[in-house]
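Enquirer: Here you go, sequence then predicted model.
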Amino acid sequence: MNQASLYQRANQVQRHDAKLILEQYASVLQWRTDGQDKLIDVGSGSGNVLMDFVHPLLPKSFGQLVGTDISSKMVGYANKCYGKKFERTHFQVLDIGCEELPQRLEGQFDHVTSFYCLHWVQNLRVALQNIYRLLRHEGGDCLLVFLASNPVYEVYKVLACSAKWARYMRDVDQFISPLHYSKDPSAEFSRLLGEAGFVQYNVEVRNEVYVYEGVRNLKDNVKAICPFLERMPESLHEEFLDDFIAVVVSMNLQQQPLVVDDAAQAPQNVERFISPYKLVVAYARKSPDFVGSVLCEVPRQQAHKGVD
């Protein structure tokens, strides 16, 4: 997760989902009447999702936009790309699963967003308590999007049992979403939101499928997010990725090749790989009366709703 430039190029799934979800929730967020909104994003990575899809939604007079990530390399890359180009915007290191939230951040924000981050945090209870504390004492809201389950976790489990890769993957369970084996991830996450103090919340678990066109495309995506590659010599990376693809094929996650007919070249068969995954989309409010707004009905059926 420290290869920021590669992640910037290979996070198509994250960008696709963030764009769609923000389009649906843009009118639901509790925007301030004075346009001075302050927003903090958790797990911003290379920063392109935040700046391409969240930043345009902010009022022109917004107060502050803060991107955060646990990786100092990601934060450095994001600041280099965006920090100096956009006013009132900067990136900083933050571990949302920390036991003690930095005091300078407590109660400072009107909104918290997070895309494809919380499945990296094993203690969701602590993470949600920290998100609650980031919001202003008088209220605020959050939009949280993360994986409940993904076949990549099962691929990791298989590879971790291999004598070749076991030494690099002994803690594989620490990199599997805490909701991956949950029988009812929507109900479980709803309960955690309520325990954290949120008074209104909607939690939906969506069944999604993404198709990777070509082996290289899939390998690049895996390379950008796989936490185990940085533990092994670079000379082993391609062999690991080859074994990853082999497991994917054995799990019947490969589709019939797509025939690409290019007039300048002979027809080519492009291998396609499917990734069926469950995505948690959660919206929560700290106070129903903050800035006099009323909870709008999200334009999709919701699985769980909090009680006012």
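Expert: Perfect, I can see it now. Note that the structure is predicted; figures quoted are calculated from it, not measured.
Enquirer: From here on, just use CA atoms for contacts and neighbour counts.
Expert: Noted.
Enquirer: mind listing the strands for the chain?
Expert: Along the chain, counting by DSSP state E, strands occupy 38-42, 64-69, 89-93, 111-115, 141-149, 200-213, 254-260, 268-285, 304-305.
Enquirer: Make TSV from the ones you listed and add mean neighbour count to it.
Expert: Listed next are the strands of the chain as TSV, based on neighbours: other C-alpha atoms under 10 Å:
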stretch	mean neighbour count
strand 38-42	25
strand 64-69	23
strand 89-93	20
strand 111-115	23
strand 141-149	24
strand 200-213	18
strand 254-260	13
strand 268-285	20
strand 304-305	17
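Enquirer: Distance to residue 12 for those - can I get that in TSV?
Expert: Shown next, in TSV, are the strands of the chain (distance: least, C-alpha to C-alpha, whole Å):
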stretch	distance to residue 12
strand 38-42	19
strand 64-69	19
strand 89-93	22
strand 111-115	13
strand 141-149	15
strand 200-213	9
strand 254-260	19
strand 268-285	13
strand 304-305	28
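Enquirer: Those: which one's closest to residue 15?
Expert: strand 111-115 (9.0 Å; C-alpha to C-alpha).
Enquirer: Mind giving me the packing neighbours of that closest one?
Expert: Where contact means 3 or more C-alpha pairs under 8 Å, 6 or more residues apart in numbering; DSSP states H and E, strand 111-115 is packed against strand 38-42, strand 141-149.
Enquirer: Below is an additional structure, to be compared with the one above:
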Amino acid sequence: MTFNRVKTFYPTAYAFASQFFEGVSKAMPLNQKDVLLDVGCGTGTLTALLSKRVGRVTAFDISPEMIKQAEEISTAENITYSLGDATKLSTNEEYRNSFDKVLSYYVLHWIKDFKIVLEGIHQSLKPGGQCFVNTTHSDPNVIDSIKALNGYTSPKWETFMKGYEHLYYPFQGSVDEFEQMLAGIGFKDIDCTRDIPKYFLKKDEGKAFLPNFMGQLERFPEDRREEYIKDALTFVFDTAEEEYCFTFPVITAIARK
């Protein structure tokens, strides 16, 4: 995600978090005694909702901008925010065997070798503790609009886009292979599923939402970025429809230590 554009992500992020919070809490039941770790909390929209169902939440993200926005969204006394790298979770002795529940919500696909994150989650759980993790799954139609945006170019923009690789890594294997990876790490009672949820946004909401995922913007001079965004969004939203549907093939796993 393009962190310096995160404020435009607020309304949509909250709508998504609210929409799917009940699904998370149903799959991984929460109670007021739980100590929960939120891995890659982002803007903290889901963190704020979780804090109302558990005793304490520790939430971290690699981006200072994200943590700042999370602190603005909720100042609940039972939330502790910090900077942290999910790939270093397994080396954090303070977190080892410390959490009843761990959440990693739409985080893993931003990390190339995310198995190390799953290993860190396992180490951070108390014996018998439970985690909820999900990641987008490789599919010909996965996040079509975001892929289109990040692949968009024209002679006008070729100089800036040359050699660009979008940092996005959906899981390439099957559901069984994902479950086998979790079992190999040491998880048990694994419930692993694949779904293709649909997210509906008004066209204006989509135009505010999608630029957050345009990592290529960092390649453009500040005075050319808005022009590029306008061209790219015209490319994606060249339709008479007023509502836009995003599809995210997702693998979700609930597992215990």
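Expert: That came through, no problem. In this text the structure is predicted, and so the values were computed from the model without any measurement.
Enquirer: counterpart of residue 207 of structure 1 in structure 2?
Expert: Applying TM-score structural alignment, one finds that residue 207 of structure 1 aligns to residue 196 in structure 2.
Enquirer: Touching, that match and residue 250? I think so.
Expert: Yes - counting by C-alpha atoms under 8 Å, residue 250 is a contact partner of residue 196 of structure 2 at 6.0 Å.
Enquirer: thinking again about what came up before, same list, the helices and strands packed on strand 111-115 of structure 1, but as TSV with distance to residue 88 of structure 1 please.
Expert: What follows is these, written out as TSV (distance: least, C-alpha to C-alpha, whole Å):
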stretch	distance to residue 88 of structure 1
strand 38-42	10
strand 141-149	20
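Enquirer: got the buried residues for the longest helix along structure 2?
Expert: The residue-count maximum for a helix in structure 2 (DSSP state H) belongs to helix 10-27. For helix 10-27 of structure 2, burial by neighbour count (16 or more other C-alpha atoms under 10 Å) applies to 10, 12-14, 17, 21, 24.
Enquirer: now what about it, what contacts it?
Expert: Identification of contacts with helix 10-27 of structure 2 by C-alpha atoms under 8 Å, 6 or more residues apart in numbering yields 43, 45-46, 49-50, 132, 205, 209, 254.
Enquirer: What is the equivalent residue in structure 2 for residue 36 of structure 1?
Expert: Residue 36 of structure 1 maps onto residue 33 in structure 2, by TM-score structural alignment.
Enquirer: what's near enough to touch the closest residue to its match other than its chain neighbours?
Expert: Once flanking residues are discounted, residue 33 of structure 2 sits nearest to residue 55: 5.0 Å by C-alpha to C-alpha, 6 or more residues apart in numbering. Residues in contact with residue 55 of structure 2 (C-alpha under 8 Å, 6+ apart) are 31-35, 78.
Enquirer: Need the buried residues of helix 10-27 of structure 2 in JSON lines (columns: distance to residue 222 of structure 2).
Expert: Output for the buried residues of helix 10-27 of structure 2, formatted as JSON lines (distance: C-alpha to C-alpha, whole Å):
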{"residue": "10", "distance to residue 222 of structure 2": "22"}
{"residue": "12", "distance to residue 222 of structure 2": "25"}
{"residue": "13", "distance to residue 222 of structure 2": "25"}
{"residue": "14", "distance to residue 222 of structure 2": "28"}
{"residue": "17", "distance to residue 222 of structure 2": "31"}
{"residue": "21", "distance to residue 222 of structure 2": "36"}
{"residue": "24", "distance to residue 222 of structure 2": "39"}
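Enquirer: so which of those would you say is closest to residue 152 of structure 2?
Expert: residue 12 (23.1 Å).
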